[in-house]
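[1] no sequence for this one, just the structure:
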């Protein structure tokens, strides 16, 4: 009898120990375990409930899930749905503590099919949801970076070499208006690159695969310019070609027409140009038939059209139609930061053209930098070709420079001793990247500022900054 009692006591001790272990396991589960009876009254919860609901476990016991739902502890009760269906239900649940739970509720049925208990297991997906949101934000950011990179790639201005802030502002404006059909007026001194800029506007527009036609209004005789621009029909005048001829506006249909030296356009033709801009149609000489044209118009001038309007040499209404987006290209003397890169660019072109390898001495570089360049980029390009072609050796000294450059008043510019243009430019490039990186420690931003690819910017940063 005593041995049986002892065995019962031992079995009871083991059972209590086992219950403690199960309670410990139950309570230590990171996932929430929420148990109700068949009526939805809370009978047991683990500590995870406190984290999810901000309520002590003991305060949950005895409350119905409907009460807890009314209190706003959670937004919807999974238990209630199981009470209605007596089947497993899985759904999302949001708690008063801003936790986002994935809840699976399982019914426990008696032999007669009545509902005895409902056991809910809830996984806290709050951090997962936050990570998912961050991932989505990162994906959007990456997509934005890719778009910016693609835009930078597509916005490379071939043949336009610059580092100055003045030209960066110009190119920023070009990037904005290139993909539109807005009329652009390019102003600037002779030789600054107005034609090249007009080509950039066309090449980066939606019309890039269509014609780009250039007309110099100052180079065509007045009696020919009308027929060149607007065309004519057969028999329109003596010498008219059989079958007539398309004008440049018709030939440029779907593309871009660039009217250089627009200030030289005769007044009577200014009226016809105004009609093209307003009505999108032309009439050939000798015809009464209107011909629709879809052409983007870009004009350029090195004169003040405002002054010409005041002097009644240019139509005011046409001026306002043309001057929708004005882009002024500053002269080279006002953007000296661009002189060195341009020298390097054109020397490389000339060297490749004539298969030569010539460098400039430090004194020669200083003279070229301080020269006023009245003919701007056109003069610099021609000068580099002249210097390289006529060079007597592998290095051009100041004595070999043209007289107009050596005779110009030179400012004293102090540089470290440099034995070649290559070393000089290397030093300038290093200083440029170091200064930019201080203000913009991002390869994306530097690539954007310098109009280079992001991969090039990374290489330059590694070369001049990372290994400094």
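    Structure received. Given the structure is predicted, the values throughout are model-derived calculations rather than measurements.

[2] from here on, contacts and neighbour counts on C-alpha atoms
    Will do.

[3] what packs against whichever strand or helix holds residue 326?
    Assigned by DSSP states H and E, residue 326 belongs to strand 325-328. Strand 325-328 sits against helix 165-177, strand 184-187, with contacts defined as 3 or more C-alpha pairs under 8 Å, 6 or more residues apart in numbering; DSSP states H and E.

[4] other SSEs contacting the last one?
    Contacting strand 184-187 under the criterion 3+ C-alpha pairs under 8 Å, 6+ apart are the following elements: helix 194-203, strand 296-301, strand 325-328.

[5] deepest of the ones you listed, which one?
    strand 296-301 (a mean of 24; mean count of other C-alpha atoms under 10 Å).

[6] Contacts for that strand next, please.
    181-188, 194-195, 198, 254-263, 277, 322 (C-alpha atoms under 8 Å, 6 or more residues apart in numbering).

[7] quick one: the longest helix seen in the chain to chain centroid distance?
    In the chain, taking DSSP state H as the definition, the longest helix is helix 126-154. How far helix 126-154 lies from its chain's middle: 14 Å, per C-alpha atoms, centre = their mean, to the nearest Å.

[8] can you check stretch 189-196 too?
    Per C-alpha atoms, centre = their mean, the centroid offset for stretch 189-196 relative to its chain is 27 Å.

[9] Can you get me the start-to-end distance on it?
    Start-to-end span of stretch 189-196 (C-alpha to C-alpha, to the nearest Å) is 14 Å.

[10] likewise stretch 205-217?
    Stretch 205-217: ends 24 Å apart by C-alpha to C-alpha.

[11] Check which residues of that stretch are buried.
    Within stretch 205-217, the residues scored as buried using 16 or more other C-alpha atoms under 10 Å are 205, 207, 208, 211, 212, 214, 215, 216, 217.

[12] can you tell me which of these are in strands?
    Among the buried residues of stretch 205-217, the members falling in strands (DSSP state E) are 212, 214, 215, 216.

[13] Included below, for side-by-side comparison, is a second structure:
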């Protein structure tokens, strides 16, 4: 029995206020006390439980183990009345003598149910295609989904557990719709600037509990550019329409190339190609590297009556001299040691009835020049090791970036072959001599790579002006590669001058060089822009740059005002 100084009434008053179920037994395992929660759990309506052995109500009770061993048992999971429960059992002592034991029972079946519900809700939010941000009643971030990370560039590790007011002060957002919803307790939509660089529309929705208390704010985020999608598509269509009227699409294999026709120089080249392409006449294309000689060769083949026949391209400088002859002319079985026992058909023979492009023709070895001349004169060819000539009907389009006449004087190129190859000679001017083509080419390749990579970006007029002033030593090839590089490597939505390589700036402004101070400012702006794009948070960018957060904000505001 319990000591007389500890009354049953006192215990009942204490235990009745507890949410968990409480049962007290004496040393004989008889029930002395049971609070209301325990009676509800066991389904007891009357007072018939008093002084009963606990096993009559809970057959799987292990309270006797506590009474026998005198040691407590914590966190034991068991099923009581069909409910999953967590049970703590503790012996009771008075004056060093065990007087009974107390069991505290927590029904965790509801807890598991709510935990599963929470997990389901978290999964729904996570896999939603809409960017979603959730804060609790204190304005602390509790969940951010993947769509939000992808839209904003922020990672959830940066945000979860942080107060919205702190995130605003660090430059993550200029204002918070969650804070406004917590204050006004109603649905609110605002335009928010993310990381000082992207505008989004955010809508905060209050979530109330059964008592009408605001528990959560769930915010959906949409890129504001979606609101202007129709206008942008119209602008794209207008740009493409302008380009479409000044270009020729060439199907080459599985891909399509576009010949941009804008400047008067290129229009003359195109007109000449239109005139001569239908005839089988040999054509020599000359011009600096990267001007598009291969595109011109494709155009010639496409405009000829051989367009449905093979078009074989051979780079004379890319194939080792000792292999070039066998590649061009092929060989018979057993023609030389290591030869294929079945022989091999040459590239010239493969192109029969079609067109052959001989790129870098100026690099062809003299010995092969003699054999090629014979092919052009006799319309026949002989495989290595062969004795029977084969008739050959091919159209030769050759290309070079060298001065062939100079190589003739040096004895490195046969004059008679030159006249055979250059029945029609077409010179392709470098890009620096046809500046009218630069902006159309930029627009064309910018649109081309945006479609290919499925991205939506823009280029500022200031950037285009710098690119137009650049002298383009690599010509169209360099321009194409630079556009592709900027689209995939610059994270910004709009490509600004600071994103251009330094050598483009240097060459563009070579006629009117900036002062040292201006050049330093340009370099500083470039570095800061790259770091801000990388880290999203202005505070983190400032830490990376080793400057104060306020200093960085002031610099960026000054640059924005000077635009």
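    Arrived safely, thanks for sending. These figures come from a predicted structure and were not determined experimentally.

[14] Give me the buried entries from the contacts of strand 296-301 of the first structure.
    Buried residues within the contacts of strand 296-301 of the first structure, counting neighbours by 16+ other C-alpha under 10 Å: 181, 183-188, 194-195, 198, 254-263, 277, 322.

[15] just the strands in the first structure please.
    Here the first structure has its strands, by DSSP E, at 32-37, 42-45, 89-94, 100-109, 115-124, 184-187, 212-216, 256-260, 281-283, 290-292, 296-301, 325-328, 359-360, 395-396.

[16] Just tell me the aligned range of the last one in the second structure.
    Read that as strand 395-396 of the first structure. Matched against the second structure by TM-score structural alignment, strand 395-396 of the first structure falls on residues 494-495.

[17] Report the mean distance between the matching stretch and its aligned residues in the first structure.
    For stretch 494-495 of the second structure, the mean deviation from the first structure after alignment is 0.8 Å (mean C-alpha distance after the TM-score superposition for the first structure).

[18] what's next to that stretch, contact-wise?
    Stretch 494-495 of the second structure has contacts (C-alpha under 8 Å, 6+ apart) with 457, 458, 459, 460, 463, 486.

[19] Then stretch 322-338 of the first structure?
    161-164, 166-167, 170, 173, 182-189, 192-194, 298-299, 339, 369, 371-374, 376-377.

[20] so that stretch aligns onto which residues of the second structure?
    Aligning stretch 322-338 of the first structure against the second structure (TM-score structural alignment) gives residues 421-437.

[21] What residues sit buried inside the matching stretch?
    The neighbour-count check on stretch 421-437 of the second structure (16+ other C-alpha under 10 Å) flags 421-422, 424-432, 435-437 as buried.

[22] Residue 244 of the first structure - how many residues pack around it?
    When neighbours are counted by other C-alpha atoms under 10 Å, residue 244 of the first structure registers 16.

[23] Aligned to it, what sits in the second structure?
    So residue 244 of the first structure corresponds to residue 343, using TM-score structural alignment.

[24] From residue 197 of the first structure, how far off is the residue nearest the centre of the first structure?
    Among the residues of the first structure, the one closest to the centroid is residue 148, at 2.9 Å (C-alpha atoms, centre = their mean). Per C-alpha to C-alpha, residue 148 of the first structure is found 22 Å from residue 197 of the first structure.

[25] same thing with residue 387 of the first structure?
    With distances taken as C-alpha to C-alpha, residue 387 of the first structure is found 26 Å from residue 197 of the first structure.

[26] Next: residue 285 of the first structure.
    Look at residue 285 of the first structure and residue 197 of the first structure: by C-alpha to C-alpha, they are 32 Å apart.

[27] Next secondary structure element downstream of the host helix or strand of residue 13 of the second structure?
    In this structure, residue 13 of the second structure sits in helix 8-16 according to DSSP H and E. Using DSSP H and E, the helix or strand that follows helix 8-16 of the second structure in sequence is strand 21-26.

[28] Can you state the residues of the first structure onto which that following strand aligns?
    The counterpart of strand 21-26 of the second structure in the first structure, using TM-score structural alignment, is absent.

[29] Quick one: list the elements packing against that strand.
    Looks like strand 21-26 of the second structure contacts strand 31-34, helix 36-42, strand 97-107 (3+ C-alpha pairs under 8 Å, 6+ apart).

[30] how about 10 Å then?
    helix 8-16, strand 31-34, helix 36-42, helix 54-57, helix 63-69, strand 83-94, strand 97-107 (3 or more C-alpha pairs under 10 Å, 6 or more residues apart in numbering; DSSP states H and E).

[31] which parts of the fourth one are buried?
    Think helix 54-57 of the second structure. Within helix 54-57 of the second structure, the residues that count as buried by 16+ other C-alpha under 10 Å are 54, 57.

[32] Work out the gap between it and the centre of the chain.
    Offset of helix 54-57 of the second structure from its chain centre (C-alpha atoms, centre = their mean): 65 Å.

[33] what span of the first structure lines up against that helix?
    Using TM-score structural alignment, none of the residues of the first structure align to helix 54-57 of the second structure.

[34] Ignoring the adjacent residues along the chain, who's closest to the counterpart of residue 375 of the first structure in the second structure?
    Matched to the second structure by TM-score structural alignment, residue 375 of the first structure sits across from residue 474. In space, and not counting its chain neighbours, residue 474 of the second structure is closest to residue 290: 5.6 Å by C-alpha to C-alpha, 6 or more residues apart in numbering.

[35] how about the equivalent of that neighbour over in the first structure, what does it touch?
    Matched by TM-score structural alignment, residue 290 of the second structure corresponds to residue 191 in the first structure. Going by C-alpha atoms under 10 Å, 6 or more residues apart in numbering, residue 191 of the first structure touches 302, 331, 332, 373, 374, 375, 376, 377, 378, 379, 380, 381.
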